[in-house]
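Asks: build me a model from this:
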Amino acid sequence: MGNEHRLLTLVVCLVLGGGLLAAVLGASRAAGSRAHTSAGSGAAVEYVDIRDVPPGPAEPRPAGPDASTGTVTVECGRNEEGHYNEDNLVVSPGLTAGAHHTHAYVGNLSTTALSTDATLAAAPTSCRGGDRSTYYWPVLRRTDRAGGGAHESSAGHGNAGAILAEEAVGVEFRGNPVGKVVPMPRFLRGMTGDAVAFTAASDADVRARWGCSGSPGRSTTRYPRCPAGERVTRTLVFPSCWNGLDTQSAGHRSHLAFPAANGVCPTGTFPVPELRLSLAYEVPPEVPLALDSFPEQRHSAKTDHAMFVNAMTDRQMQGVVDCLNEGRHCRI
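Replies: Presented below is the predicted three-dimensional model:
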């Protein structure tokens, strides 16, 4: 009887010990996973190896004789001028530091929250062809280094770290795969992406895509880990169906809409040139990243967004439209 009791005690101890060990190992793995996804910037910062991301669907092919198949590249540099501020002319005009995070710019060199159509039209620009439009987006930071520049510590609201300068900035307009485009009105305001996507009820307005320069067919809404020698990329495509009436609207979205997957614009809207911003960064291996965001958005890559104000002259915009509709590939 004593031997049986001792044997039973031994079995119970082994079972309990095994369960405890499994719990400890499981907690250890979970902690390691959280440390990987939240390095330096809160649990919303998630990384994915771009090689684990499946290729995305192909873009719609031009269909029919009315497709506008051209492209226009606007050469505006990569913010060599160091144009940064915490303003947002599209979303919070007139409110200095209203963005609560730092934006980087190309194009119009005067843009602040206090800009007007008249000041934009008269300002210098970084674009070689004289386009005075303003194109801007939240900065990307590496959180393993403290920022020392004028706009690396002024944003506050949990946005900290050294700003990663863009190695390349692409400003490109494309046509519509099923029809001709019409000119954008001067001083049209536009935005893409969702700055509050982390706490939003759905991902309906999440548009920005992250990727790696060597994998153009793969994109993600998380921070990508790229193979050695490749750049981290951000691609921000703007809505290109205009209601024909307004240059701005409540919520900054209803006057512009995205076409359907086949390129067809919603009823009551007209296709205008599709703006694409392409950003590229040199990021050392395993460096922790954080997009500037509102505090409650916790630097989630899903909150990436961008804005623009079209300040091209009517003649410049007509040149863009002609190039797209005639199927040419132009640089201005």
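Asks: C-alpha from now on. contacts and neighbour counts both.
Replies: Will do.
Asks: contacting residues for A43?
Replies: Contact analysis of A43 by Cα atoms under 8 Å, 6 or more residues apart in numbering lists R34, T37, R298.
Asks: which SS class is it?
Replies: Three-state assignment for A43 (DSSP: H, G, I helix; E, B strand; the rest coil): coil.
Asks: how close does it get to V321?
Replies: As judged by Cα to Cα, to the nearest Å, A43 and V321 stand 44 Å apart.
Asks: same check on D304?
Replies: From D304 over to V321 (counting by Cα to Cα), the distance is 28 Å.
Asks: the two: which is more packed in?
Replies: Ranked by neighbour count (other Cα atoms under 10 Å), D304 and V321 place D304 first, with 29 against 26.
Asks: so which residues of the chain form helices?
Replies: Along the chain, counting by DSSP state H, helices occupy 2-37, 117-122, 314-325.
Asks: would you do the same for the sequence below? I want to compare the two.
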Amino acid sequence: MGNERRLLALVICLVLGGGLLAAVLGASRASAPQPGHGSAGPAPADYVDIGDVSPSPGPGPAPGPDGSAGSVTVECGRNGEGHYNEDNLVVSPGLRAGAHHTHAYVGNLSADAMSTDASLDAAATSCRGGDRSTYYWPVLRRTDRPGTRPFETSAGHGNAGAVLPEASVRVEFRGNPVSKVVPMPRFLRGMTGDAAAFTAGAGADVRARWGCSGSPDRSTTRYPRCPAGDLVTRTLAFPSCWNGLDTAGAGAGHRSHLLFPGAGGICPQGTFPVPELRLTLAYEVPAGAPIALDSFPEQRHSPRTDHAMFVNAMTDGQMAGVVDCLNTGRDCRT
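Replies: This is a model prediction of the structure:
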């Protein structure tokens, strides 16, 4: 009888132990990156040798007599303050970590999901001339090196690796080739690119162009393989035709209020040309090093998902200066 009880107890222990092991393994699998959800990508096809990219067509149409041929460069540094978070004030205001990936910033030093027009207006800025606007974009990482700093490990969702600091950040406003521009309203929200381009399967909103500093006439929507000594570049141009009605747009797309001009720079009917914001980012990437853009897990770090956002917090006087410089055809720096 004693032997039978001992045997029964052994069987129960084995069953319970097996169940516990299965539960632990199941939990481990659930918490680990799953294929196609963050651990996947970029794919080999996401990279291209810059020498295999055809030269781009020449610059756009030359400004006409009624155009605005100037440019304004706003000196905002290159995020030396280490301003990073997983928020997106333009797309998901009020929602902490709403981006599910990490953004880098220049300009307004307080910008996060909880920012308001009033808090932006009262904050410090990295911009030399006092522009309190916020300009931000997803970080670029080296996936062959682990991220160890808090801002490198906080995003999760398959976004891993050492964040590459920007070697340079150029914030530039340009005019319109066929028309004078009008001032942007204060606290206008804008975005460019499509963070869901990989799963959307369409390219209408894919705007970012990648390149190498030594080949300025070549650009691509893929990660470029650059010659040794070249910088990897990202150029993100924003829509510049405002509907004159609202500052944030309607619906989930956040695009209805600010559209891209059509062929030749002509704005769609019912919109007015405002200064065109262009962000140009550059990175030191050793030849052959694997890079990946932070993204939503299902987007697999596709370079086509590159995007950027901004909120215009210039004073009316600062914006008037930008408009005057553009409309009089001057090249200015603030």
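Asks: all strands of the stretch 151-300 of the first structure, in order?
Replies: 162-163, 168-174, 189-193, 209-212, 223-225, 232-237, 241-242, 256-257, 270-271, 274-281, 289-291 (DSSP state E, counting those that start in this stretch).
Asks: hmm, who's touching the first one?
Replies: If I follow you right, that is strand 162-163 of the first structure. Contacts for strand 162-163 of the first structure (Cα under 8 Å, 6+ apart): V139, L140, R141, R142, T143, R145, A146, G147, G148, E152.
Asks: just among those, which is most surrounded?
Replies: Neighbour max across the contacts of strand 162-163 of the first structure (other Cα under 10 Å) = L140, 25 neighbours.
Asks: isn't that residue right next to P288, touching?
Replies: No: with contact defined as Cα atoms under 8 Å, L140 of the first structure does not reach P288; the gap is 10.5 Å.
Asks: so which of the strands of the stretch 151-300 of the first structure is nearest V181 of the first structure?
Replies: Ranking the strands of the stretch 151-300 of the first structure by proximity to V181 of the first structure (Cα to Cα) places strand 270-271 first, at 4.9 Å.
Asks: how big's the offset between the closest one and the second structure?
Replies: Superposed on the second structure, strand 270-271 of the first structure shows a mean distance to its aligned partners of 0.4 Å (mean Cα distance after the TM-score superposition for the first structure).
Asks: that strand corresponds to what range in the second structure?
Replies: The alignment of strand 270-271 of the first structure onto the second structure (TM-score structural alignment) covers residues 272-273.
Asks: for the nearest residue to F187 of the second structure once chain neighbours are set aside, give its distance to S110 of the second structure.
Replies: Closest residue to F187 of the second structure apart from its sequence neighbours, by Cα to Cα, 6 or more residues apart in numbering: N312 at 4.7 Å. Distance of N312 of the second structure to S110 of the second structure, given as Cα to Cα: 14 Å.
Asks: re the thing from before, what does the residue nearest to F187 of the second structure align to in the first structure?
Replies: By TM-score structural alignment, N312 of the second structure lines up with N310.
Asks: touching, its match and R189? I think so.
Replies: Yes: applying Cα under 8 Å as the test, N310 of the first structure and R189 come out as touching, 6.6 Å apart.
Asks: what about the residue mapped onto D52 of the first structure from the second structure, neighbour count?
Replies: By TM-score structural alignment, D52 of the first structure lines up with D52 in the second structure. Residues lying near D52 of the second structure (other Cα under 10 Å) number 10.
Asks: ok, D52 of the second structure - contacts?
Replies: Neighbours of D52 of the second structure in contact, by Cα under 8 Å, 6+ apart: none.
Asks: specify which member of the contacts of strand 162-163 of the first structure is nearest to N3 of the first structure.
Replies: Lowest distance from N3 of the first structure to these (Cα to Cα) belongs to T143, with 61.2 Å.
Asks: and the spatially closest residue to R225 of the second structure that is not a sequence neighbour, how many neighbours?
Replies: Of all residues not flanking R225 of the second structure in the chain, D49 sits nearest, at 4.5 Å (Cα to Cα, 6+ apart). Neighbourhood size, D49 of the second structure [other Cα under 10 Å]: 14.
Asks: could you do the one 5 residues further on as well?
Replies: By other Cα under 10 Å, the residues close to S54 of the second structure number 11.
Asks: ok, it to T221 of the second structure distance?
Replies: Distance, S54 of the second structure to T221 of the second structure, using Cα to Cα: 12 Å.
Asks: ditto for G2 of the second structure
Replies: G2 of the second structure is 74 Å from T221 of the second structure, by Cα to Cα.
Asks: neighbour count winner among those two?
Replies: Legend: neighbour count by other Cα under 10 Å for G2 of the second structure and T221, higher for T221 (20 against 7).
Asks: does that one touch P303 like I think?
Replies: Yes: T221 of the second structure lies in contact with P303 (Cα under 8 Å); the separation is 6.4 Å.
Asks: and the gap between the residue lying closest to E230 of the first structure once chain neighbours are set aside and R225 of the first structure?
Replies: Spatial nearest neighbour of E230 of the first structure, chain neighbours left out: S213 (5.4 Å); criterion: Cα to Cα, 6+ apart. For S213 of the first structure, the distance to R225 of the first structure equals 11 Å [Cα to Cα].
Asks: quick check: neighbours shared by those two?
Replies: In contact with both S213 of the first structure and R225: V232, using Cα under 8 Å, 6+ apart.
Asks: and the two? Which one has more around it.
Replies: Between S213 of the first structure and R225, counted using other Cα under 10 Å, the more crowded position is R225 (22 against 18).
Asks: for that one, give me its contacts.
Replies: By Cα under 8 Å, 6+ apart, the neighbours of R225 of the first structure are Y47, V48, D49, I50, C212, V232, P285, E286.
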